[in-house]
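> Could you look at this predicted model? Sequence included:
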Amino acid sequence: MSTQQHIQEISASTGILVPPRTWRPATDYLHHLSLNGEWQFRLHPSAQIDESLPWETITLPCHWVFSSERDAQRHLLWTRGKPIYTNMQFPFALNPPHVPQNNPTGEHRRTFEVSAQVLQEIASGGRAIIRFLGAESIAQVRVNGVPVAILRGSRLMHEVDISSVIREGTNTISVIVSQWSAMSYVEDQDQWWLAGIFRDVDFYVERARSFRDVRVHGDYDPHTGACTLHIRVDCDDDGYTCRIGEREYVLRSGRWESVVVESALPWSPDAPHLYPITLTNAVDERTIRVGFRRVEVFHGDRPRILLNGKKLELRGVNRHETHPDKGRTFDPDQLRRDLTMMKRHNINAIRTAHYSHDPRFYDLADEFGFWVVCEVDLESHGFVFGDWVGNPTDSPQWRAVYEDRALRTVSRDYNHPSIIIWSLGNESGYGENLARSAALIRREDPSRPIHYEGDYDGRITDIHSRMYLPLEQIHAICSADGDVPISDVAVWGHVRQFPLINCEYAHAMGNGPGALIDYDECIDTYEQYHGGFVWEWRDHGLRTWDNGQEYFGYGGDFGERTHDSNFVMDGLVRSDDVPSPALAELKAVYAPVKLVARAEVGRLIVEVRNRFHAQRSSILTTRVYVGDTCLGVLEHDVAPGERETIVWENASVSPDVVIDLVSCRNEVAVPGNSWEEEGWEVSRVQIRPQVRPLSYPTDGSVTPASQPLVSFDGDRLSRILDLPVSDIRPSLWRAPTDNDESRGFGSFSLASPGNTWGAGLEGAPSSADVWRASGLDKMVCHEWQTDFSGDEYCGCFVREEVWASDQSPSRVNVAWHWEWGVFDDEPGVRLSVDVMPSAGWKGTWPRTGIHLAIPRPQHVSWLGYGPGEAYVDSRQAVTLGHFDADPQDLEFEYAVPQENGTRIGMRELTLNYDSYTVSLNAHPHISLPEYSDYYPSFSVHKYDEFELTAARHPYELATTEEFWHLYIDGGQHGLGSRTCGPDVYPRSAWTPRAVTITVDMKRG
């Protein structure tokens, strides 16, 4: 038996289908039976069903690759196929609607029992339904051998009416799912291709006269404060009762009814007030939570989006459904962890990339409080490689497919106040089918605006949306006098009449992104700019093993011939729920109450900017600290969207001390919200004294110490104080970050963003490729000379080196000045290193620093910026202070090993060992960056920069405890987001320059 005929058919779902409607928990229905659990299963290599294959079992919901056999250690053996990852390209030839003959097809079968009562309900006008929430990519459903439906749309809800084919007693359902179908051409969504029945399957009975569909819309009038419930109920009865609080209303079915709800409060992310309404008639009862809010979009001279009469500010993330062991199968615990972590990091908005999520996501978004852009299950990005020829978006043959997807999305999720914008899909070019979908959505729901990034001219959407828009173009669009390309004056003039969002920005792949604070400041600056959604929330790594070593795999790790490597590892959170340093940066940038402060003698002057949408700033308590001493509470009570300057007087305040302003939640916004708790830190702001850098290290008399301070091995230092050292060398290379390696967007080092509207030089090589071409990864010491005087108790050692690579005529002169003895009554060693590039170096450098191999410290403490890492364009989350950590906690393990763990502004670094301690005290120097207060940065690593560069996965790094690696850097290149976005901006770029690093080393 072959299923090929239906697989290559361009069609919406067909069969005995219930018309699209709002989602209702299956447990609400009579005779509910979950069909999750064990099914019979057999996997065919193609759509040709082989009846000779034996039946096995599978537990649904799941993607069948994750149901493979496991070895004795519970490691998946991938006996039921392997995952495939592509971003834009299809994993098969672009030839719609044809798909490969090698088309893995899963045959699922189980039985279920039907009672006489069920048949009686059907005879009385009810219906028996089986509901599928998700099956990829096409599902052919039979009940008792009778074909009842063909489901197309992997992330869409389908209800199949099986009333006419069931019988009392045992019934059999068969679902044949094929991995590839014509629908694969419009589900090319930058994620793993994973087939199977991966969402819930339920059987239930809908009684005659029950509520077939309920649509609710809670409207809030910001001018009067009135909350009005608009409701439409479809059922066979003429009327029904609606209970809201203590009041009941008798309303008519089949039409929209309106009820003013007294004393209700509006819904918003920081005050997500929900009100249960209960509908009853003779046979049914249904409770729905309603939130009251109004979305308004204005175009023309003052384009903007208002929510409840106030500017919408989206400080959001894109979120795929992805789990390292389950793929897109819903995990309620993971969802709650995700949304809790988002709230605790000041995220207020989510775009459901690039499909409607499991219905329970929206319930929790309503409860927790998120603005949601709900996206239709649609993307045909792979057609871009053929210049969009044959793209389904503009083909009449595909019109019903597009309209069905739009209708099912809006119908299922209509009732959620968290959804404020409908998105037509993602990266599918432009065409008439999208215009038809937009018109359909407006008919279904005129209360919400429509988004689609590819509608650059604003023909069918309400919002001008862009991806990875450079800062220069935001300024150009939002500034009335902004400079624009002459050839695009008319287009830009039209664009300036629309509200602007970045539906994707700040690509969080590997170490990065940079410049988050610059984008956020645009929200505060421009009324027209409403923020956007960082790409993206979570890495998509899948747990797998190599010779028993666990790791999270990405494209190519499962034997795919066509793949897009680690482009799927681009989240703020790792695959295993560990937050990246970028998430801490985002929390600081997204702070809902922003404090801009300065210190004078005896007082603080603080501007309080309240960026909450509905809460007054007094929901936070801000305490003022000098060190660990709390000086008191900075009182503020600023209305949402407003700012106020406060003068706070205290005798201990001075511009010469470090002052921390720590804001914590002092009350919950909505009682009962599970994510909220009093006392958690929302933001931290620091006021620091100005550092006065030195142009050279201070001089002083040196006298002999009472015990040896250094040891040599030939002309190389082998011990400093009690610390064995080796491989003392300059470090000009860093293990390239994903952004360093990317060439997808233009280079700012080869063309100024200011002169190219943020585009840079398009098609330019990556920063890492430029660095390699200059030989920075292959520098060796070609010449050196040394000069030694004194002995191990008091002396001086100078080593002058010339470093070069055979790939570049340019040189780097490095002068090491070691001096040891008693300085200021304390024995120690002073190192001053001068790094001086010769003429001829161009572009940027990864870093300028020094490297020492040292034994692994038991513990590390430092005075500098922390507790986390920081770089020139990503340093909002760190403050100046005393910190300590286990060495392994100073590193962050990315899916692809790369530069990480740098801490800036190092004043003092202490390496603690069992029997001794060594402290390094740094000198500020005018040659060091202002962003680090003219102090060097440091990092401690298990692997050096070359080992990290060579590895593609963490497990490839050889374990060694003999030596670790200490780096002290004069400066490093910024991070940027060039993997998919702007390069490192020139102000954050590190260029070849003379640098002096000076540290004093002493015993602890």
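Sure, I can see it.

> CA only for contacts and neighbour counts going forward, please
Will do.

> Identify all contacting residues around stretch 653-668.
Stretch 653-668 is contacted from outside by 598-604, 619-627, 676-690, 880, using Cα atoms under 8 Å, 6 or more residues apart in numbering.

> Mind checking which of those residues are in strands?
Secondary structure assignment by DSSP state E places 598-600, 603-604, 620-626, 681-687, 880 of those in strands.

> residue boundaries of the strands in the stretch 501-650 of the chain?
Using DSSP state E, counting those that start in this stretch, the strands of the stretch 501-650 of the chain run over 529-534, 542-546, 549-553, 593-600, 603-610, 620-626, 629-634, 643-649.

> most tightly surrounded among the ones you listed?
Highest mean neighbour count among the strands of the stretch 501-650 of the chain (mean count of other Cα atoms under 10 Å): strand 529-534, with a mean of 26.

> count of neighbours near R811?
19 (other Cα atoms under 10 Å).

> ok now do it, which residues does it touch?
V802, W803, A804, S805, P837, S838, A839.

> Could you verify that the second one is part of a strand?
Yes: under DSSP: H, G, I helix; E, B strand; the rest coil, W803 falls within a strand.

> From what I see, it and N813 are in contact.
Yes: if you go by Cα atoms under 8 Å, W803 and N813 touch, sitting 6.3 Å apart.

> For E819, list the residues it contacts.
Counting by Cα under 8 Å, 6+ apart, E819 has contacts C794, G795, C796, F797, V829, R830, L831.

> which one among these gets closest to W733?
L831 (21.1 Å; Cα to Cα).

> before we move on, which element is the closest one in?
strand 826-837 (DSSP states H and E).

> now the end-to-end length of stretch 861-881.
One end of stretch 861-881 sits 11 Å from the other (Cα to Cα, to the nearest Å).

> Apologies, that question was intended for stretch 99-112.
Start-to-end, stretch 99-112 (Cα to Cα) is 34 Å.

> Then stretch 821-828?
6 Å.

> Contacts for that stretch next, please.
Stretch 821-828 has contacts (Cα under 8 Å, 6+ apart) with 700-705, 709, 721, 793-795, 820, 829, 1000-1003.

> Format the strands of the stretch 501-650 of the chain as a markdown table; extra columns: distance to A139.
Below are the strands of the stretch 501-650 of the chain laid out as a markdown table (distance: least, Cα to Cα, whole Å):
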| stretch | distance to A139 |
| --- | --- |
| strand 529-534 | 33 |
| strand 542-546 | 25 |
| strand 549-553 | 28 |
| strand 593-600 | 49 |
| strand 603-610 | 50 |
| strand 620-626 | 51 |
| strand 629-634 | 61 |
| strand 643-649 | 55 |
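
> ok, and here's another one to check against it:
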Amino acid sequence: MKEYHQQSKTVGAEAPRAYFVPFRQGQARSERREDSQLFHSLCGNWKIRAYESLLDAENFLKDDPSEDIPVPSCVQYFGYDHFQYSCDRYPFMFDPPRVPLRNPVFHYMRTFDAKSCAEGKRTYIVFEGVDSCFYLYVNKQFAGFSQITHKTSEFDITDFVHESGNRLDVLVLKWCFGSYLECQDKWRFTGIIRDVYLLSRDQKHITDYKIDTDCKGNVATVTFANRSPVSAIVSFHEQTALADSGASVQFTVQDARLWSAESPYLYPMEISCGDEIIFERVGIRTSEVKNGIFLVNGKPIKLRGVNRHDFHPDRGAAVSEEDMRQDVLLMKQLNVNAVRTSHYPASPLFYRLCDEYGLYVMSESDVESHGVGRIGDFGMTYEQRMERMASNPVFCDSVVERQITNVEQNKNHPCVLIWSLGNEAGWGKNFYFALSEVKRRDQRPVHYEGLFRINTTHYGFEEYYRVPLDMVSRMYPPVEWMDNDYRNDAKETRPLVLCEYEHAMGNGPGAFKEYWDVIESSDRFMGAFVWEWCDHGIRYHSDGFLYGDDFHETWQDGNFCIDGLVLPDRTLKPGALQMKKIYQPAVFRKHGRTLHIFNKYYFISLDATIFAEFSDHSIQEFRVQIPPRSSSALELEKNGSVRLRVRESGKQYDCANESFYEEKFLPSQCLNAQCSVQESSRYLKISEADCVYTIDKVCGEIISVCVAGKELGGIRLNLWRAPTDNDRIEKEAWKTVFLDKAVCDMTEYSIDKNRVRVHLKIGHYNSMLPLAEAKVTYRFLRSGVQIDEEYQITSGYFRWLPRIGWKMRLNRNFTQLKYLAYGPYESYEDMHDFCEMGEYTNQVQNEMVHFIKPQECGSHCGAKYAQITDGQITIRAEGMRSFSALPYDERTLADTLHDSDLRENDATYFNVDYYMSGLGSESCGPRVRPEYCVPFAGKGTIVFFWMKNDSDH
């Protein structure tokens, strides 16, 4: 067997073409390819056998596989090979272009009938995706070879088949030549991962065509270019024309309805030849960059986007049409209007769904060589290492071929606005050829972030500006770079898109609003794509998901694959709700009883019902039709606080919400207590009525609060939180100074009537300098204690502190929570726009946010008060900026690897904070913005009240 997998060639396959499935003449129009009499699915049960190496598979055609496997699927889910997640490393020895012999092989086999033979038709077999390459045998005869995992490979197998009893053997290899260009941030799955089917075709038939649209005013032109060796009859918009082979025909549409994500109108088109008819859908729209501005249908739209991999927790990369539909519909509900197909072309069915439901698509070619930056050649800069592949002539044809397949497969989809040359593969000669080839084939704008990694030592600084890419692209830049460096770069004339931003790993991301304040400020900012859509967790029981570290590979990238806006089962995380809020199509302002609403849509009116709920729970409804990019004013019936919900006509979900909280909060009255103080060598015991407090003179903290004979626990200083994934950089500094183990050391104290003042130094007994100093005054009240603190961070080991406040470990019976803060979801200083200020009640156990890897969660910023009760005693806290009440403490959350590993606890943990730092997105982006960090010096007052439930406070 010739080892084509060691080369860049594809053997025996048809040239890439536009996606379509022909129907038989006389069939009713259908959007389901399964309804075509010329389509025969080969999905379903196949047989499989695994080999460790191709050397072991020498006689595979004589060894019939006997084990069952569904197609499409990933073999790792069926006990073959192993699960491996790698972000940016090659999972094999980097020795291009050689492919290692230690390379798992999977022999698939099934039988099929080809009734097309009896009809005198040609038989084609289509593979929509195989990872990473495959050898095709029909009736034990070699029929072809293909690589490029996410391309459609089509073979004419007419000469190999007979009417019934055909045998199909497919030999799939885990690695191939092309794997050097597919080092993408994902699970390294293997197998026939997308649909396989047969097409019965006339002997002479339509092979390819291109549809282009243009619009001048209200008049649109649709051009059909016939790239087939036969003529075709094209019917469109009550017009019919004959398109000869190699010729084009044009259709004119008066008062055309343009396609957009806001109004995805599709015109039907029928293309006929012989016994075949193709049901096509045409979206009339334009996509261009003009005068440095990205325009769709002439409007400077914003791309409110997400990055999306193919992933399902039970099937990996083998996602079904219904999986894709679920994603598209959920994106629409979250106000997403754009998708980047990271980092390869999606299934043909995904593009059809985007056409139908309305999502703009940046279609990315299957090119990434990120691992070159990790190969260990440390005598070179990162840019120089990346250029090794980007300019390597051995890979040039393959890089270009991957552009061709992306463009040719997806060229007729109106949803595709932008072509992307790939991801994180550096810049070099191969990409000059790639860019030229894309522009030769299509006029849509072209994107590639890798130009940013140009080797200026080789090309010079000015070349960055000369390369004819249509836009500037960046990943995770600070907002300040956008607002200052990019905006003020006199040499830069291209618009800016963030192909990745707001790394949605774990809790977060923060600072959505800050990005969009800048993006909305100028037409030069195109928009941005959140990284990424869903967590890539492998389901291992009903509520548990696994990530890289769970599979004990030599190298795994941990839980870095758990970085989505939604959980693997598409449960929304708080970050998804924050994104929905920032992406919403309506902006509200309120002045007295006048409500101003701005419609952010570019093409459609905001046709909606607005529900205004007042503080007395009465509701006022408005029906509005606000033209695009226009405002409307409404008069509310009442003054004061109001919550707004916007539901567009015909939709079952709210597209926007807003709240205006105008209630005045009156703090509880603090009455000084008549106290008695008992002092021993170690403790201060302060008694007030039926409240007894114990202060430990070693640490200076209240270690015991006893109310009516009931022990509540202590009030301890807290500077640490269970690190979020976005804390992954800063947590190392916290670890260095043992922040999680920091203790207080009291250096002096004084007693004055109902006050005890203490001076604390905070740190760890491990030869480290103190982290902070604090002056704390405990003022004992009637049924309460007021804690005034003035602190100063004295350590320079870290850039910012996670929190500063007080915590109580309470009996587990404290389960009922009531608060006035941003809710009902968790909220942080840089992620709370989706929440509403108000009064809420909840069970403590429901305050947990179940991230796959436990971490800080459940806090509420903007807090005015929070109270928690066990039914007998209520504890109320006021004066803090943030609080949380959870069934687990920070240490448990930090030490537990999976949410499903958390076990029922025997306590409730009540945290009240002077300051809680924001979340940021530093798992792969900017740090927490300084204005959302705990100040290095500050002061605050928190008051705790203890109320027996037969009394009123």
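Sure thing, it's come through. Just so it is clear, the structure is predicted and the values come from calculations on it, not from any experiment.

> For burial, what's the neighbour tally of the counterpart of S248 of structure 2 in structure 1?
Using TM-score structural alignment as the criterion, the counterpart of S248 of structure 2 in structure 1 is W256. Neighbour count for W256 of structure 1, taken as other Cα under 10 Å: 14.

> ok, now G12 of structure 2?
So G12 of structure 2, with other Cα under 10 Å, has 17 neighbours.

> What's the biggest strand in structure 1, counting residues?
strand 808-823.

> Tell me which residue of structure 1 lines up with I211 of structure 2.
Under TM-score structural alignment, I211 of structure 2 pairs with V216 in structure 1.

> What's the local residue count around its match?
23.

> Check T240 of structure 2 too.
What T240 of structure 2 shows, counting by other Cα under 10 Å, is a neighbour count of 16.

> what's the mean distance for the helix or strand where it lies versus structure 1?
Secondary structure from DSSP H and E places T240 of structure 2 in strand 239-243. Mean deviation of strand 239-243 of structure 2 relative to structure 1 after superposition (mean Cα distance after the TM-score superposition for structure 1): 4.5 Å.

> helix or strand right after that strand?
That would be, after strand 239-243 of structure 2 and using DSSP H and E, strand 248-253.

> Check how far that following strand sits from its aligned residues in structure 1, on average.
Mean deviation for strand 248-253 of structure 2: 1.3 Å (mean Cα distance after the TM-score superposition for structure 1).

> and that strand, what does it pack onto?
strand 219-226, strand 239-243 (3 or more Cα pairs under 8 Å, 6 or more residues apart in numbering; DSSP states H and E).

> at 10 Å what do you get?
Judged by 3 or more Cα pairs under 10 Å, 6 or more residues apart in numbering; DSSP states H and E, the packing partners of strand 248-253 of structure 2 are strand 209-216, strand 219-226, strand 232-236, strand 239-243.

> Looking at these, spot the one closest to P585 of structure 2.
strand 209-216 (25.5 Å).

> Structure 2: which residue goes with P982 of structure 1?
So, by TM-score structural alignment, P982 of structure 1 is matched to P926.

> At which residues are the strands of the stretch 751-900 of structure 1 located?
Using DSSP E, counting those that start in this stretch, strands in the stretch 751-900 of structure 1 cover 780-790, 795-805, 808-823, 826-837, 847-854, 859-866, 879-885.

> Spit out the contact partners of Q652 of structure 2.
Remark: with contacts taken as Cα atoms under 10 Å, 6 or more residues apart in numbering, Q652 of structure 2 is in contact with Q333.

> Swap in 7 Å and give it another go.
Contact analysis of Q652 of structure 2 by Cα atoms under 7 Å, 6 or more residues apart in numbering lists nothing.

> corresponding residues in structure 1 for the biggest helix by length in structure 2?
In structure 2, with assignment by DSSP state H, the single longest helix is helix 396-410. Mapping helix 396-410 of structure 2 onto structure 1 (TM-score structural alignment) gives residues 399-413.

> With structure 2 overlaid, how far apart is that stretch on average?
Counting by mean Cα distance after the TM-score superposition for structure 1, stretch 399-413 of structure 1 comes out at 1.6 Å.

> host element of the match of P982 of structure 1?
Going by DSSP H and E, P926 of structure 2 is not in any helix or strand.

> Now for the closest residue to it other than its chain neighbours, how many residues are close by?
Nearest residue to P926 of structure 2 in three dimensions, chain neighbours excluded: P478, at 5.8 Å (Cα to Cα, 6 or more residues apart in numbering). Residues near P478 of structure 2, counting by other Cα under 10 Å, number 15.

> ok so, going back, shared with structure 2, which of the contacts of E819 of structure 1?
Contacts conserved in structure 2 for the contacts of E819 of structure 1, using both residues aligned by TM-score structural alignment, their matches' Cα atoms under 8 Å: G795, C796, V829, R830, L831.

> List the contacts of the last one.
This means L831 of structure 1. H817, W818, E819, T998, V999, D1000.

> Relative to R830 of structure 1, how far out is the residue of structure 1 positioned farthest from its centre?
Within structure 1, G790 marks the point farthest from the mean C-alpha position, 57.0 Å out by Cα atoms, centre = their mean. G790 of structure 1 sits at a distance of 15 Å from R830 of structure 1 (criterion: Cα to Cα).

> which position in structure 1 aligns with L171 of structure 2?
Looks like L171 of structure 2 aligns to I176 there (TM-score structural alignment).

> Does its match lie in a helix or a strand, and which?
Per DSSP H and E: strand 169-178 holds I176 of structure 1.

> Residues contacting that strand, please?
So strand 169-178 of structure 1 is in contact with 47, 103-115, 136-144, 196, going by Cα under 7 Å, 6+ apart.

> mean deviation of that strand from structure 2?
Mean for strand 169-178 of structure 1 is 1.1 Å (mean Cα distance after the TM-score superposition for structure 1).

> Tell me the buried residues in the next helix or strand after that strand?
Downstream of strand 169-178 of structure 1, the next assigned helix or strand under DSSP H and E is strand 191-193. By neighbour count on 16 or more other Cα atoms under 10 Å, the buried set for strand 191-193 of structure 1 is Q191, W192, W193.

> average offset between whichever helix or strand comes after strand 191-193 of structure 1 and structure 2?
The C-terminal neighbour of strand 191-193 of structure 1 among helices and strands, as given by DSSP H and E, is strand 196-197. Its matched residues in structure 2 lie on average 0.6 Å from strand 196-197 of structure 1 after superposition (mean Cα distance after the TM-score superposition for structure 1).
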